[in-house]
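# quick one, what's the 3D model for this:
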Amino acid sequence: MPQLSLSWLGLGPVAASPWLLLLLVGASWLLAHVLAWTYTFYDIVHRLRCFPQPPKRNWFWGHLGLVTPTEQGMRVVTQLVANYPQGFVTRVGPVMPLVTLCHPDMVPTVLCASAAIAPKDMVFYRFLKPWLGDGLPLSGGDKWSRHRRMLTPAFHFNILKSYVRIFNDSVNIMHAKWKRLASEGSAHLDMFEHISLMTLDSLQKCVFSFDSNCQEKPSEYIAAILELSALVTKRHQQIILHMDFLYHLTTDGRRFRRACRLVHDFTDSVIQERRRTLPDQGLDDLLKAKAKVKTLDFIDVLLLAKDEDGKELSDEDIRAEADTFMFAGHDTTASGLAWVLYNLARHPEHQERCRQEVRELLRDREPKEIEWDDLAQLPFLTMCIKESLRLHPPVTMVSRCCTQDIVLPDGRVIPKGALNVKGKSILGRKRGPKHQGEVTSGLYSLLSGAQVRTAGI
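This next block holds a predicted model:
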């Protein structure tokens, strides 16, 4: 058998064998990849030196934990943008650089890049995948385009108009609860908590045609959605738990899987029940039945949707889009409303003008509820809402990963492989209104009878 000299390893001549050769090849391949990764990493770090960097919290963790999902975290973000108005670079752990662009002249360079150059960054978004599946926020390419076209009818004005009644009813329930709490002596209200329940109540009715009465009594389904939202946010701050196999071993990981099962079981049961009625009723009968009550919910739209080839969405696809709608719609809209109320409370003269505008519109009306056509008749309140969303957009950042070098207007280059987080605001939570109609109709109902006296969010 031929001899293979490994004296350079201190092993001396040994008999060559296929297994030994395979081991050497594997070790060489691994070493080559480690060296290539190391070179790429240091090259990215070197090229990112043109961006300013805030002081690290820790040599190993980098800037992880610098910006927390709290009021103090918002102050930190505000100060960072004040110190670095063009943008800055941070480090999540020892090896993950993030570029944050703040200035409006910089952001479009990345936002307007094609999906091939700046695709969605799945480092953080993938935490949502076990819950939301391949819904629009997580999917890409042809699947995203196909689903986006099929979901377009869900946002047609003729469908959205019927939801105004649902928004009014949900806000009236919340308003009555506030009056009851105030009469019982409550001096402070957590506005965001109450408004979150109101938006969840509205969305359950709009998505599933289901009334859980979650504003007045506990709902296991609603509690699971709130828990999932909190767990995903918490996991972002724990880089060790970014690895799935470790996260699933933790208490939070088990809670996450349990809440996912509960949410999925609820959505699946609604889909299966609705599918059983479709063959019996037929499309025309279903639409006529829905027209009588003036509601065509999101599940109906998804079940009836077909692409250019006549193919329908699978049950898994429908579940993903419905769960996405519940998650993305409730938290963002609640934050948008809470910030509007906060800003109006800080400017009572504008609040009073908004109230008078609403009362003038409803002066000779019974019952006194906002309707779809009224939304265009309240210009000053609309301006206040838009200004609040500009100052405090609930979705404050959009994350992308650069697959090619991107040259910014000032000549600096974001190197290939860097995570790029486009800052959209110096203030606000990572939440934002999905549909302005939901924000506006709910707020109009509030202002028609309530003085905003507290800004607790």
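# only C-alpha atoms for contact and neighbour calcs from this point on.
Will do.
# just the strands in the chain please.
Listed in chain order, the strands of the chain (DSSP state E) span 3-5, 13-15, 87-92, 96-101, 397-401, 406-407, 413-414, 419-423.
# tabulate those strands (JSON lines), appending mean neighbour count and distance to residue 351.
Formatted as JSON lines, the strands of the chain follow (neighbours: other Cα atoms under 10 Å; distance: least, Cα to Cα, whole Å):
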{"stretch": "strand 3-5", "mean neighbour count": "13", "distance to residue 351": "86"}
{"stretch": "strand 13-15", "mean neighbour count": "12", "distance to residue 351": "87"}
{"stretch": "strand 87-92", "mean neighbour count": "21", "distance to residue 351": "35"}
{"stretch": "strand 96-101", "mean neighbour count": "22", "distance to residue 351": "34"}
{"stretch": "strand 397-401", "mean neighbour count": "21", "distance to residue 351": "29"}
{"stretch": "strand 406-407", "mean neighbour count": "16", "distance to residue 351": "44"}
{"stretch": "strand 413-414", "mean neighbour count": "19", "distance to residue 351": "44"}
{"stretch": "strand 419-423", "mean neighbour count": "23", "distance to residue 351": "29"}
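# and the ones you listed as a markdown table, adding distance to residue 282?
A markdown table is the format used below for those (distance: least, Cα to Cα, whole Å):
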| stretch | distance to residue 282 |
| --- | --- |
| strand 3-5 | 76 |
| strand 13-15 | 76 |
| strand 87-92 | 53 |
| strand 96-101 | 51 |
| strand 397-401 | 42 |
| strand 406-407 | 52 |
| strand 413-414 | 54 |
| strand 419-423 | 47 |
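# out of those, flag the one nearest residue 213.
Nearest to residue 213, of all the strands of the chain, is strand 397-401, at 32.9 Å by Cα to Cα.
# between strand 419-423 and that closest one, find me the angle.
Using axes from the mean of the first three to the mean of the last three Cα atoms, to 10 degrees, the direction of strand 397-401 lies 160 degrees away from that of strand 419-423.
# what helices and strands are in contact with strand 397-401?
Applying 3 or more Cα pairs under 8 Å, 6 or more residues apart in numbering; DSSP states H and E, one finds that strand 397-401 makes contact with strand 419-423.
# hmm, try it at 10 Å
Here strand 397-401 touches strand 96-101, helix 107-111, helix 122-125, strand 419-423, going by 3 or more Cα pairs under 10 Å, 6 or more residues apart in numbering; DSSP states H and E.
# now do the contacts for the nearest residue to residue 206 once chain neighbours are set aside.
Of all residues not flanking residue 206 in the chain, residue 297 sits nearest, at 5.2 Å (Cα to Cα, 6 or more residues apart in numbering). By Cα atoms under 10 Å, 6 or more residues apart in numbering, residue 297 lies in contact with 154, 159-160, 162-163, 203-210, 290.
# please give me the structure for this one as well, since I'd like to look at both together:
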Amino acid sequence: MVLLYLTGALLAIIIGLVLKLFVRWDNTFSKLAKQIPGPPRVPIFGNTFQFVVTSEKLLPLLNSWIELYGHRFLYRVGTYEILGLSNPNDIEAKTVKSVDYDQFIPWLGTGLLVSNGEKWAGRRKLLTPAFHFKILERFMDVFNQQSLKFVDIIKAKFQPGEVFDITPLISKLTLDIICETAMGVKINAQDEERESEYISAISRMKFLQQYRAFRPWLEPSFIWNYFSYGGEEKNLLKILHGFTNEVIKQRKLEHSREANDTDEGKNAENVDGENYYGGKKRSAFLDILLEAQRNGDLKSDEDVREETDTFMFEGHDTVSAGISFTFFLIGNYPDVQEKVYDELCQVFQNDSSRPITMEDIGKLRYLECCIKESLRLFPSVPIVARTIQNNFELDQDVILPPDTLVVILPYQLHRNKEVYPDHLCYRPERFLPDNSVGRHHFGYIPFSAGPRNCIGQKFALLEEKVVVANILRNLKLTSTQKQEELTLLSDIILHSKDGINIKYSPR
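All right, here's what the predicted structure looks like:
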């Protein structure tokens, strides 16, 4: 009886503290809520229960709020007061990474995606040389070999006119590329008939993180771990960390073999004042991390792994989504595809197997416009979160208090009629230089924006150009779905619920 009484008293205290927290939070943001429109709130819980939706309903929900309240709206999920933005003028605001990324720490550690302050600045400075032009140029042979191998696999696996989902195949292709270029390890994912265990684990992990983010009661680790989600996450982490640990192990063994062939134990080359390490003179990213560990700039194996995990995730999944949606759109617009093919024929003189060079890439201007327009309509990361650190003046008399969560919406921004009047039309020509004059520089942010933009965006765009060019030199693609038929899932990375179904005919 006493135990029951004590349990009830403890529960009452907890509920009282929670209610006090919510009331204090409401008072802090009450003025802001009067200045910025947003959906009606339920007392105490705000808009929390409106966000308990499947990932396929998230973008439509945000679209409906924009229709009702405009491109700046305020809502609350749990204790988070959230400002949704899809207006380029507002997005220019200076903000930092969101505390929502803390739940990624078990997976990605406190690497470049999650860290802030001095650690973020130090890691950014350390890794920037990995994306130097001359290093990216060394990746061209891998981009070419793997994308031409993809063409051969498609021809061997499917008959002309046969419909298939291209997304899992592109995912294996980009995984092969990221491992061989940035990590220096061949894994031959494209040779596997079944989906990679690593790719499956990433897909499920993205779902769990999205699911948790919109259910505030699951935020505390002890509650998350109490349910089956916590156990499943731990099993997924074994797969994800096991994969990256094996990649790092293989690269370290390669370094050891190279050390036996040299007196100094390493090869170093200066690239415009920046040190580049790696015996193969290719895998800059992981080699820079390992060299930093030897020098003491990174203290532990965990430091190396967290940056490797981050780049493996961001450099594989986002690029895969970008390429898949590019093929979806090009396959829906035969006139656009023919313009791309004509440009390819002019550059390569009808030679469909000659490796693409950096010089060639500079000539493929229309192809670049097609990729940019695809990323406009289907940005790989449709939602980006930031947190206000100090009082920030958004407009005259509109002050954002500290801890305001700012959610930037690239998907809705890129379909903002004020920025793109024909916002639903796939028109690559809009990205030609003359047609881009006057467009707000924050009106197009497929790789985020500001100082914390994607460090690997040059790598990603170069990879996409080579892959798309090599495939379209050899195959004519036709989409079997229309844009309005796609059901989009926003599980951190944007993708289609039913895949990207296409058929091909050989060139």
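# tm score of chain vs chain?
Superposed pair, TM-score by TM-score structural alignment, normalised by the length of the first structure: 0.80. Supporting alignment: 419 aligned residues with a Cα RMSD of 3.6 Å.
# next, count neighbours for the aligned partner of residue 145 of the first structure in the second structure.
Using TM-score structural alignment, the partner of residue 145 of the first structure in the second structure is residue 121. Counted with other Cα atoms under 10 Å, the neighbours of residue 121 of the second structure add up to 14.
# from residue 128 of the second structure, how far out is residue 121 of the second structure?
Computed as Cα to Cα, to the nearest Å, the residue 121 of the second structure to residue 128 of the second structure distance reads 11 Å.
# what's stretch 144-155 of the second structure in contact with?
Contacts for stretch 144-155 of the second structure (Cα under 10 Å, 6+ apart): 141-143, 156-157, 160, 164, 166, 169-170, 172-174, 176-177, 180, 188, 190-191, 352-357, 463-464, 466-475, 504-506.
# tell me which residues in that stretch are buried?
For stretch 144-155 of the second structure, the neighbour count (16 or more other Cα atoms under 10 Å) marks 144, 146-151, 154-155 as buried.
# let's have the helices and strands packed on strand 397-401 of the first structure in TSV, adding distance to residue 132 of the first structure.
Formatted as TSV, those follow (distance: least, Cα to Cα, whole Å):
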stretch	distance to residue 132 of the first structure
strand 96-101	25
helix 107-111	24
helix 122-125	10
strand 419-423	22
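# figure out which of these is closest to residue 302 of the first structure.
Closest to residue 302 of the first structure of those, according to Cα to Cα: helix 122-125, at 23.5 Å.
# just how off-centre is the closest one within its chain?
Relative to its parent chain, helix 122-125 of the first structure has a centroid offset of 12 Å by Cα atoms, centre = their mean, to the nearest Å.
# who are the packing partners of it?
Using 3+ Cα pairs under 10 Å, 6+ apart: helix 122-125 of the first structure touches helix 220-236, strand 397-401.
# let me know which of the strands of the first structure is the nearest to residue 130 of the first structure.
Of all these, strand 397-401 sits nearest to residue 130 of the first structure, with 19.2 Å by Cα to Cα.
# could you give the residue range in the second structure aligned to that closest one?
Going by TM-score structural alignment: strand 397-401 of the first structure matches residues 383-387.
# off-centre distance for the matching stretch?
Distance of stretch 383-387 of the second structure from the chain centroid (Cα atoms, centre = their mean) equals 13 Å.
# do stretch 379-399 of the second structure as well
The chain centroid and the centroid of stretch 379-399 of the second structure are separated by 19 Å under Cα atoms, centre = their mean.
# check contacts around the residue opposite residue 232 of the first structure in the second structure once aligned.
Aligned counterpart of residue 232 of the first structure in the second structure: residue 209 (TM-score structural alignment). By Cα under 10 Å, 6+ apart, residue 209 of the second structure lies in contact with 100-101, 103-104, 229, 233, 491-492.
# repeat for residue 316 of the first structure
With Cα under 10 Å, 6+ apart, residue 316 of the first structure has these contacts: 133-135, 264, 267-268, 271, 322.
# scan the residues you listed and report the most crowded one.
Highest count within the contacts of residue 316 of the first structure by other Cα under 10 Å belongs to residue 135, 25 neighbours.
# centre-most residue in the first structure?
In the first structure, the centroid-proximal residue (Cα atoms, centre = their mean) is residue 328; its distance is 5.1 Å.
# so that residue touches residue 226, yeah?
No: Residue 328 of the first structure is beyond contact range of residue 226, at 11.7 Å (criterion: Cα atoms under 10 Å).
# mean per-residue distance, stretch 303-317 of the second structure versus the first structure.
Stretch 303-317 of the second structure: mean distance to aligned residues in the first structure after superposition is 0.8 Å, counting by mean Cα distance after the TM-score superposition for the first structure.
# quick one: that stretch to chain centroid distance?
With Cα atoms, centre = their mean, you get 11 Å for stretch 303-317 of the second structure.
# tell me which of the contacts of residue 316 of the first structure fall in helices.
Among the contacts of residue 316 of the first structure, the members found in helices (DSSP state H) are 264, 267-268, 271, 322.
# what's residue 442 of the first structure aligned with over in the second structure?
Taking TM-score structural alignment for the superposition, residue 442 of the first structure sits opposite residue 467 in the second structure.
# so its match touches residue 174, yeah?
Yes: at 9.2 Å, residue 467 of the second structure counts as touching residue 174 under the criterion of Cα under 10 Å.
# so for the two, which residues contact both of them?
Here residue 467 of the second structure and residue 174 have 143, 146-147, 323 as joint contacts, going by Cα under 10 Å, 6+ apart.
# between residue 467 and residue 174 of the second structure, point out the one with more neighbours.
Just comparing residue 467 of the second structure and residue 174: by other Cα under 10 Å the higher neighbour count belongs to residue 174, 28 against 24.
# just list the residues touching the counterpart of the more buried one in the first structure, thanks.
Residue 174 of the second structure maps onto residue 199 in the first structure, with residues paired by TM-score structural alignment. Neighbouring residues of residue 199 of the first structure by Cα under 10 Å, 6+ apart: 167, 170-171, 205, 215, 326, 329-334, 337, 438-439, 442.
# ok, the equivalent of residue 301 of the second structure over in the first structure - contacts?
Under the alignment (TM-score structural alignment), residue 301 of the second structure maps onto residue 315 of the first structure. Going by Cα under 10 Å, 6+ apart, residue 315 of the first structure touches 267-268, 271-272, 275, 302-303.
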